[in-house]
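>>> what follows is a predicted protein model with its sequence.
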Amino acid sequence: MRLGLVLLWLGAAAACGPGRGFTRRHGPHRITPLVFNQHDPNIGENAKSASGPPEGRITRDDDKFRDLVPNYNPDIDFKDDEGTGADRLMTQRCKEKLNTLAISVMNQWPGVRLRVIEGWDEENSHQDNSLHYEGRAVDLTTSDRDRSKYGMLARLAVEAGFDWVFYESRSYIHCSVKTESSVGTGAGCFPSGAMVYTPHGPRPIDRVVSGDTVLAAADDGKMTYTEVVTFIDRDPNSTRRFVEVTAENGVTITTTPSHLLLLASADGWRESFADNIEIGDVLLTRGTNDVMRPSRVVRKKTVYRKGAFAPLTKTGTIIVDDALASCYALVGSHSLAHTAMAPLRWMSSWTSNEVGRGVHWYAKALYNLGEYVLPSSYKYR
């Protein structure tokens, strides 16, 4: 079963290559417009399997404001009533889906462009929990404002991969997306300042480069030094939500919710998403010689930190801030993820796989495909 999943995962990823990732379109098929007041999926916008619950307003003074990105796509018209450029600001996921939709609109109606009449909102013009306040929602029309097109526009938005689409008004359609962390638009990461260990002493993770040697653990659970082959994700400027896990011996590791930590178990170690760690679980922490030291988790909390770094090592493991972690995220099996990443580790031996910023294209393809082919028990939710 597992081998079949890996082969399917890898084969499709190779075919995908470095692109935008997968949307819901799977080849030529007949698409039907949404009807007025219809939404897709047929659940509430804030359901976890749609765009998810709101996480709080973003203002220009918030650290999270730096996570919003401007969209200057010339194939999209922005109404910008406020004259502040706010309608151009959105999350990276929203931007990617919007740009995909813009192409679909031009293909569907030559000479017509996508039009954004509302993006990020800072003027309190929506309901209290609106995703517009987080840059996760857009209200859309076509540039010709032909209302007869809006049902098909809504369908094209579904096809472009928006997580919730609502033919809300005769005057526009409403689209929204999940948070970055909930879908892994970024891989599992550690923040700036997290410490790794080299043969020459500790080093901040943001100063690590491919080819460095860092402390990790081998398959037998013993500590060993291993080579960093590339970065699955590297973004020094983002501010993200992290989970901070503290053990009884004082060791504290901070990582993104979907990152896999490796915990002590009767037969060695077991993996767990950081979000799922519970008080009483046992971290494996740096010990003496080559032996890991187990310590019970006594505290877990959510924090926001700057920077996101996810080094990939040859062993697939890494010791960060004295605790053992997998190099992988989003997929709930360390061994499956390690197998799937084998071609990336192999490529590093003969070509440069350095990532300047963002998620490595290979990892992004695998994570996107995993959303479609892996059983739910393997996936972060």
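Arrived safely.
>>> hey, let's count contacts and neighbours off CA atoms from now on
Fine.
>>> so how far is the lengthiest helix in the chain off the chain centroid?
Taking DSSP state H as the assignment, the helix of the chain that covers the most residues is helix 92-108. Put simply, helix 92-108 sits 19 Å off its chain's centre (CA atoms, centre = their mean, to the nearest Å).
>>> the very next helix or strand once past it vs helix 92-108, what angle?
The helix or strand immediately downstream of helix 92-108 is strand 114-118, counting by DSSP states H and E. Relative orientation of strand 114-118 versus helix 92-108 (axes from the mean of the first three to the mean of the last three CA atoms, to 10 degrees): 140 degrees.
>>> who does strand 114-118 touch, helix- and strand-wise?
strand 76-78, helix 92-108, strand 137-142 (3 or more CA pairs under 8 Å, 6 or more residues apart in numbering; DSSP states H and E).
>>> if we can go back for a sec, show me which positions of the longest helix of the chain end up buried.
Within helix 92-108, the residues that qualify as buried by neighbour count (16 or more other CA atoms under 10 Å) are 92-106.
>>> try stretch 229-249
Neighbour-count burial for stretch 229-249 flags 229-235, 238-247 (criterion: 16+ other CA under 10 Å).
>>> included below, for side-by-side comparison, is a second structure:
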Amino acid sequence: MCQCYSRVLRKWFCCDCLTGPCFPGTATAVVYPGKGVAMHSLQPGDRVLAVDPTGGNLIWTRVLAFLDRRPEELAEYLHLETDLHTSLAVSANHVLLTPGDDANNNGSTSASSCQGFGYQSRFAADIRPGERLFVASGNSVLTAEVRTIKRTIEKGAFVPLTAEGNLIVDGTLASCYATFHHDWSHMALRPLISVVQQWPASQHTVQAFTGHYVSFLKWAGNVLLPEGRLKFGDKRNTGVLKTISPETSPLDLVDSYAKKCFFSILTSV
């Protein structure tokens, strides 16, 4: 168990020691044929609105599993509000797929259509007012300017996984991944996506296997790619100080990850 302190909100709250929260339970996905559903009610198998990474078109895709699902977690979230009246609730370490440099540096103050789909992988903590995000509007993907950024502490930590590696959350395009670059994460998750799409197992088994697979990848990524992740305390952080309780040592955390991976292999055979 860890304790987090928000220097901005001046509050302590319980938090996970190794992973970020991503989306709160009240964040909404768009479920076919167009109904807004809160993350805490979203289920594997639901068809949600996402973006085709090859062409930039809106598509319906299935939620394969949850990379993380902690309904009782309290965490600090950013609210990125745009000039198209969208307000995305997302954690600082979550990855957003944003327009390229030209779109963010052209000085435009109004929404514009997405021509093609060139994107950048950026942490939410790096986004500043005046920069642009991809948003869903009707049957189109537009770009909208971020006007304000607020911080709140909210309940729930959810990360749905789709085959495309993205989905529309609170009207805004977001990656399914956090902590590492989107393309790296999607490449690492491709084997899992293929298995989940083809595996005729119960949803409980699929979800358990997914959790262990992701835990191992995060542990391996922290060891092998130390510069690829969002580090707590660096200039991109939102001001959250994380401390590990005295009874929990870093070796205990690594050991728990190793055990999860081991039991995942045993239970999936």
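Received the coordinates, thanks. In this text, all values refer to a predicted model and were calculated from it rather than measured experimentally.
>>> superposing both, give me the TM-score.
Put the two chains on top of each other and the TM-score (TM-score structural alignment, normalised by the length of structure 2) is 0.70; 206 aligned residues with a CA RMSD of 2.5 Å.
>>> that older thread, from the buried residues of stretch 229-249 of structure 1, which land in strands?
Of the positions in the buried residues of stretch 229-249 of structure 1, 229-235, 238-247 sit in strands, assigned by DSSP state E.
>>> structure 2: matching residues for stretch 141-153 of structure 1?
Under TM-score structural alignment, there is no match for stretch 141-153 of structure 1 anywhere in structure 2.
>>> and that stretch, end to end?
By CA to CA, to the nearest Å, the extent of stretch 141-153 of structure 1 from end to end equals 8 Å.
>>> can you give me the helices for structure 1?
Per DSSP H, structure 1 has helices spanning 2-16, 92-108, 150-160, 180-183, 334-340, 342-347, 361-373. These are given in chain order.
>>> for the stretch 151-269 of structure 2, what spans make up the strands?
For the stretch 151-269 of structure 2, the strands defined by DSSP state E, counting those that start in this stretch cover 166-169, 172-175, 240-244.
>>> can you redo these as CSV with distance to A29 of structure 2 and mean neighbour count?
As requested, those are arranged in CSV below (distance: least, CA to CA, whole Å; neighbours: other CA atoms under 10 Å):
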stretch, distance to A29 of structure 2, mean neighbour count
strand 166-169, 5, 26
strand 172-175, 9, 27
strand 240-244, 27, 17
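>>> can I get those in a markdown table with distance to G45 of structure 2?
Compiled in a markdown table, the strands of the stretch 151-269 of structure 2 are given as follows (distance: least, CA to CA, whole Å):
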| stretch | distance to G45 of structure 2 |
| --- | --- |
| strand 166-169 | 14 |
| strand 172-175 | 18 |
| strand 240-244 | 34 |
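>>> which among those is found nearest to V135 of structure 2?
Among the strands of the stretch 151-269 of structure 2, strand 172-175 comes nearest to V135 of structure 2, with 4.3 Å by CA to CA.
>>> V355 of structure 1 and G188 of structure 1, how far apart?
15 Å.
>>> please apply the same query to I319 of structure 1.
According to CA to CA, I319 of structure 1 and G188 of structure 1 sit 14 Å apart.
>>> repeat for K300 of structure 1
Counting by CA to CA, the gap between K300 of structure 1 and G188 of structure 1 amounts to 17 Å.
>>> have a look at V355 and G188 of structure 1 and say which one is more surrounded.
Neighbour count, other CA atoms under 10 Å: between V355 of structure 1 and G188, G188 has more, with 28 against 17.
>>> confirm for me that that one is in contact with S258.
Yes. The pair formed by G188 of structure 1 and S258 meets the contact definition of CA atoms under 8 Å, at 5.8 Å.
>>> overlap in contacts of these two?
Common neighbours of G188 of structure 1 and S258 (criterion: CA atoms under 8 Å, 6 or more residues apart in numbering): A329, L330.
>>> if we can go back for a sec, which one of the strands of the stretch 151-269 of structure 2 lies closest to F117 of structure 2?
Closest to F117 of structure 2 of the strands of the stretch 151-269 of structure 2 is strand 172-175 (CA to CA; 11.8 Å).
>>> nearest residue to the counterpart of T246 of structure 1 in structure 2 in space, please, no chain neighbours.
Here T246 of structure 1 is matched to E81 in structure 2, going by TM-score structural alignment. On the basis of CA to CA, 6 or more residues apart in numbering, the spatially nearest residue to E81 of structure 2 that is not a chain neighbour turns out to be S87, at 4.2 Å.
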